[in-house]
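**Q** show me how the following folds:
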Amino acid sequence: MNNPNALASQSFDLAAQQHPHLLRSASYNYPHRCAFKAVDDGDTQTVNQRLSISPLAIWLNLPARRFDTALGRDFLDSLIAEITLRKEAFGRRPVTQLLLRHPFLHYQGADITELMHLLASNFRLNHRDNSPIEYCAELLLEEAEGANLALLKGLGFNEFLLSLPASPSRGDYEKLHAIWQHAREFAADSLGVRLPYGYPEQDLHSMRALLDQILSLKPDRILLTPASELDRWNLQDHIHEHGSNSASQFALIYNALRHAGYRVLGNDCFVIGRDSLAIAQNQNRLRRTAIAYNSVNAADLLGLGPAASSQLGSRYESNLEAIQPYIENLQLHKLAIDKVLQLGTKAKACRVVADQLLCYHRLDIHYIENRYELALASLAENISWEFNAEANMELMRIHNGLLQLSDDGIMRLLFISDTFLAGLLKTPKKD
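**A** Presented below is the predicted three-dimensional model:
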């Protein structure tokens, strides 16, 4: 049988090699693709989805940057075609979470209205009844005009997320404050900002100034996003060149927001105490998909648009990223799926571990051992001892089969989770 002490040490070393800077945003990293296996046929999954009536999250992923030429009607028609093709498998499920990114970067209000009408015609959108929903539109500052906010509110969106530039100008600050005043007038259930960090042009002084501006607005949510995610840089090159600066910025932001009274989901999603996500976390009903947390019981995510990801039970799909191949597939009435991956038994356990650590900063060792028949207790004890000894502080403690992270441990959540998952994939079955 494998030695749990050796497993813990190997896992610690592997995670350290992959993430030499411990202080990094954690929510974008799971589940690990190394735990997946490719599948060729989705007929069984399609039947299962068609029969399901559980809540669903939908992600409408429009490109987040401008191109030399406008996307035009072909792209919009392709997105509409994808919506229509997905109706058979998912049309009966109530859509409790809806995520729309950068709607006005490429299209006008009439186009977005048409798109939402088609979505409502093919899926069970819940914005017309009293069911809890989280319909969030993410906007760049240049998109967030009063008329656009009013249109989105009329289309059923009850949450707005403003995506900030890495180095805002004085004009950006003035625009942000004006937008915020407009958005508050629409009585959105949640108003938040996406804060990028880790860019070469950012330093601690400019980050402090940006944080002061953000906190003066009193946002309901603040989402931290590393530059490597926003710009799809090579992660290892980014860490090698800018890692220490990124880690310092992350520590500064984390401590400032915690000091300001924000609760934290994962270690990069900060919410005020009365926010629906904070309430769900406190009531042990917080959910997490591949791209977002939610309080509306949506465990499955359907991604629409180029590069969109879907998380459907134990099956993961990703759409083609390039615009033209995406359009060409949909013009032939074919889904533009690039990759299909399936979770194995240990990978399912990995996802539960990641979800518990990110959502609640704790790990129910007994539950995972019994549910997946894995010898996790020894691994957890040794990882806990090794981390606490290495950091010379208490990052986590175990009591009565429950592992709980300290605030210092939450800051290092990515490294801790990576170590657990790497070890879990090698953990033997219980005797």
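**Q** can we go C-alpha only for contacts and neighbour counts from here?
**A** OK.
**Q** if you count neighbours, what's buried in stretch 401-420?
**A** The neighbour-count check on stretch 401-420 (16 or more other CA atoms under 10 Å) flags 403-407, 409-420 as buried.
**Q** next, find the distance separating L302 from S190.
**A** Note on L302: its distance to S190, by CA to CA, to the nearest Å, is 22 Å.
**Q** what of A16?
**A** In terms of CA to CA, A16 sits 37 Å off from S190.
**Q** between these two, point out the one with more neighbours.
**A** S190 (22 against 16; other CA atoms under 10 Å).
**Q** next, D172: secondary structure please.
**A** Three-state call for D172 (DSSP: H, G, I helix; E, B strand; the rest coil): helix.
**Q** with adjacent residues omitted, what lies nearest to it?
**A** With sequence-adjacent residues excluded and distances taken as CA to CA, 6 or more residues apart in numbering, D172 is closest to L141, at 7.6 Å.
**Q** how many residues are close by that neighbour?
**A** 17.
**Q** so what's the residue nearest the centre of the chain closest to, chain neighbours aside?
**A** When CA atoms, centre = their mean is applied to the chain, the residue found nearest the centroid is I291 (2.6 Å). Nearest non-adjacent residue to I291, counting by CA to CA, 6+ apart: Y28, 6.9 Å away.
**Q** how about V47?
**A** Closest residue to V47 apart from its sequence neighbours, by CA to CA, 6+ apart: A89 at 7.1 Å.
**Q** ok, now how distant is the one you found from T44?
**A** Separation of A89 from T44 (CA to CA) stands at 11 Å.
**Q** ditto for Y28
**A** In terms of CA to CA, Y28 sits 28 Å off from T44.
**Q** please apply the same query to E88.
**A** Taken as CA to CA, the span from E88 to T44 is 14 Å.
**Q** higher neighbour count, the two?
**A** Applying other CA under 10 Å to E88 and T44 shows that E88 carries more neighbours, namely 15 against 9.
**Q** where does the more buried one land in three-state SS?
**A** At E88 the chain is in helix, as set by three-state DSSP.
**Q** go ahead and confirm it touches R50.
**A** Yes: the pair E88 / R50 is scored as a contact, 6.6 Å apart, by CA atoms under 8 Å.
**Q** and this one, please, so the two structures can be compared:
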Amino acid sequence: MTQAAFTWDQDLIDRYDLSGPRYTSYPTAPQFHNLISEQDIHQALARSDASQRPLSIYCHIPFCDTVCYYCACNKIITANKARAVPYLERLFREMRQMAERIDVSRPVDQLHWGGGTPTYLSLEQMTALMQHTRSLFNLHNDDSGEYALEIHPASVTPATIKGLRALGFNRLSMGIQDFDARVQKAVNRFNSVEEVTALTRAARDVDYHSISMDLIYGLPHQSVQSVSSTLDQVLALAPDRLSLFNYAHMPHLFKVQKQLDERALPAAAEKLDMLHMAIDRLTREGYVYIGMDHFARPDDELARAQAAGQLHRNFQGYATHGHCDLLAFGVSAISQIDNLYLQNHKAIEDYDAALDAGASPVAKGFLMSQDDELRKAVIMALICQFELDFARIEQQFGIQFNDYFGAALAALQPMQADGLLSLTDRRIRVKPAGRLLIRRICMAFDAYIPANTEQRFSRII
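**A** Next up is the predicted model:
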């Protein structure tokens, strides 16, 4: 796919900016249920082994020293670092359980630690976790895998950055959110420009392949001017990737958000102005607009994967290794093994109790039907590549696209009339005005949306 110009159309945004899934999976997590059987898991593992697909490993570290008031992650707030010790022991136990059930000779092409705050762990604990992972699974030793972790800049030193590189990590994601002191105080998240600059220099000194920085717009006291100032400071550091997330204020779902002063939240119109400014600024600075809230330099692996038609989405967002089966470990972690999603218990008490009893910590999941896999392929092509070739889907799934998706194609007609996309009898191409609204376009192919009318999703923009 060639990089299309981005078009901001306020009238279309006003018309189509509804609530909808982020499509980090299809079907999405609200469809998961507790009826997954041991036989379902056994058969999915057998199909995975037979495929000989490479593996991706995710480890969830739920702990944070302090709470960020905007956070919607599964986390445990504690300054008691001793709590990590029994958690890691159970995490090792869960990994051993899986290693005994799957062909571990397959290479691990992707590794990711998320949270919470993975760097809540000491370097010694992180070393033990990586060593344990290497002892069980076939990690690359030549720096060819994509091995990443998320860091809170205020909790990490340049020496730690270098120590993590020695462990095999070659990509960092820094959660900056905002550099404005007033905003940081309002959300209880602090990291200075000086701290981030020192970490960035340390990462470049030891040749990390990619440095990603995360920002959030829509936080208390933010304005177009303040977000622009933060962007100035971030762009001076020239990250390889940049994410610009929309803050979704949902205190009815995430109680910690009640600590924010709602009166200080920017109005919806001003949030859109922030986003418009940021996209325009980043694209003028040479970043490729990957989609939704992701940007990357043209030579970054993420942009190259999109250009080659190989981009993918998973529970960490846009990714480059869609060919892998995902093994996820830790509280709330979600695996995808062949056509089966598995999610661990969200409450650490339940996660602990299952492993202490010698059982699997899986709480629920979803076994995809052929229709689910077909719709997933369609949605992933659209959200990753912004175009869809019907012939490829027909060949892969043995269908007549126009017959199978007649209702969905009819639902796209008004979007075509509004200039979001072009639709022929053989192809869908998302136009520049539709790129920001890609989630709304994908919803036309989602079989579960009618049943999700009461499901509360974040707004598309």
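**Q** re earlier: the second structure: which residue goes with the residue nearest to D172 of the first structure?
**A** By TM-score structural alignment, L141 of the first structure lines up with P153 in the second structure.
**Q** for that match, give me its contacts.
**A** When contacts are counted by CA atoms under 8 Å, 6 or more residues apart in numbering, P153 of the second structure touches 174-176, 191, 195-196, 199.
**Q** the same query, at a cut-off of 7 Å, please.
**A** 174, 191, 195-196 (CA atoms under 7 Å, 6 or more residues apart in numbering).
**Q** so how far is N314 of the second structure from the alignment partner in the second structure of G303 of the first structure?
**A** Using TM-score structural alignment, the partner of G303 of the first structure in the second structure is A328. As for A328 of the second structure, its distance to N314 of the second structure is 12 Å (criterion: CA to CA).
**Q** repeat that for C59 of the second structure.
**A** Counting by CA to CA, the gap from C59 of the second structure to N314 of the second structure is 14 Å.
**Q** in the stretch 201-350 of the second structure, which spans are helices?
**A** Along the stretch 201-350 of the second structure, counting by DSSP state H, counting those that start in this stretch, helices occupy 224-235, 268-284, 301-307, 348-356.
**Q** over to the stretch 1-150 of the second structure?
**A** Remark: helices assigned in the stretch 1-150 of the second structure by DSSP H, counting those that start in this stretch are 10-16, 38-51, 84-99, 123-136.
**Q** identify, out of those, the most deeply packed stretch.
**A** helix 84-99 (a mean of 17; mean count of other CA atoms under 10 Å).
**Q** show me what it packs onto, helices and strands only.
**A** When contacts are defined as 3 or more CA pairs under 7 Å, 6 or more residues apart in numbering; DSSP states H and E, helix 84-99 of the second structure sits against strand 325-329.
**Q** quick check: angle from the strand it packs on to helix 84-99?
**A** With axes from the mean of the first three to the mean of the last three CA atoms, to 10 degrees as the basis, strand 325-329 of the second structure and helix 84-99 are set at 150 degrees to each other.
**Q** average gap between strand 325-329 of the second structure and the first structure?
**A** On superposition with the first structure, the mean distance recorded for strand 325-329 of the second structure (mean CA distance after the TM-score superposition for the first structure) is 1.3 Å.
**Q** elements contacting that strand?
**A** Contact analysis of strand 325-329 of the second structure by 3+ CA pairs under 7 Å, 6+ apart lists strand 55-61, helix 84-99, strand 334-337 as its packing neighbours.
**Q** so the second one corresponds to what in the first structure?
**A** It refers to helix 84-99 of the second structure. Under TM-score structural alignment, the match for helix 84-99 of the second structure is residues 72-87.
**Q** average offset of that stretch relative to the second structure?
**A** Using mean CA distance after the TM-score superposition for the first structure, the mean distance for stretch 72-87 of the first structure is 1.1 Å.
**Q** residues in contact with that stretch?
**A** Here stretch 72-87 of the first structure makes contact (CA under 7 Å, 6+ apart) with 115, 118-119, 122-123, 305, 327, 330-331, 335.
**Q** also stretch 350-364 of the first structure?
**A** For stretch 350-364 of the first structure, the surrounding residues in contact (CA under 7 Å, 6+ apart) are 31, 265-266, 281, 286, 288, 401-405, 410, 417, 421, 424.
**Q** measure the counterpart of T345 of the first structure in the second structure to D178 of the second structure for me?
**A** When the second structure is aligned by TM-score structural alignment, the residue opposite T345 of the first structure is Q370. As judged by CA to CA, Q370 of the second structure and D178 of the second structure stand 43 Å apart.
**Q** show me which of the two is the more surrounded one.
**A** When Q370 of the second structure is set against D178 and neighbours are counted by other CA under 10 Å, the residue ahead is D178, at 28 against 11.
**Q** distance of that one from S226 of the second structure?
**A** Distance, D178 of the second structure to S226 of the second structure, by CA to CA: 9 Å.
**Q** check contacts around the match of G303 of the first structure.
**A** So A328 of the second structure contacts 57-59, 334-335 (CA under 7 Å, 6+ apart).
**Q** do L286 of the first structure as well
**A** Per CA under 7 Å, 6+ apart, neighbours of L286 of the first structure: 277, 280, 294-295, 359.
**Q** can you tell me which of those has the most neighbours?
**A** Highest neighbour count within the contacts of L286 of the first structure, by other CA under 10 Å: L277, with 27 neighbours.
**Q** if we can go back for a sec, burial check on the residue nearest to V47 of the first structure, number of neighbours?
**A** 16.
**Q** hmm, it is touching R50, no?
**A** Yes: counting by CA atoms under 7 Å, R50 is a contact partner of A89 of the first structure at 4.2 Å.
**Q** what do those two both touch?
**A** Applying CA under 7 Å, 6+ apart, one finds that no residue jointly contacts A89 of the first structure and R50.
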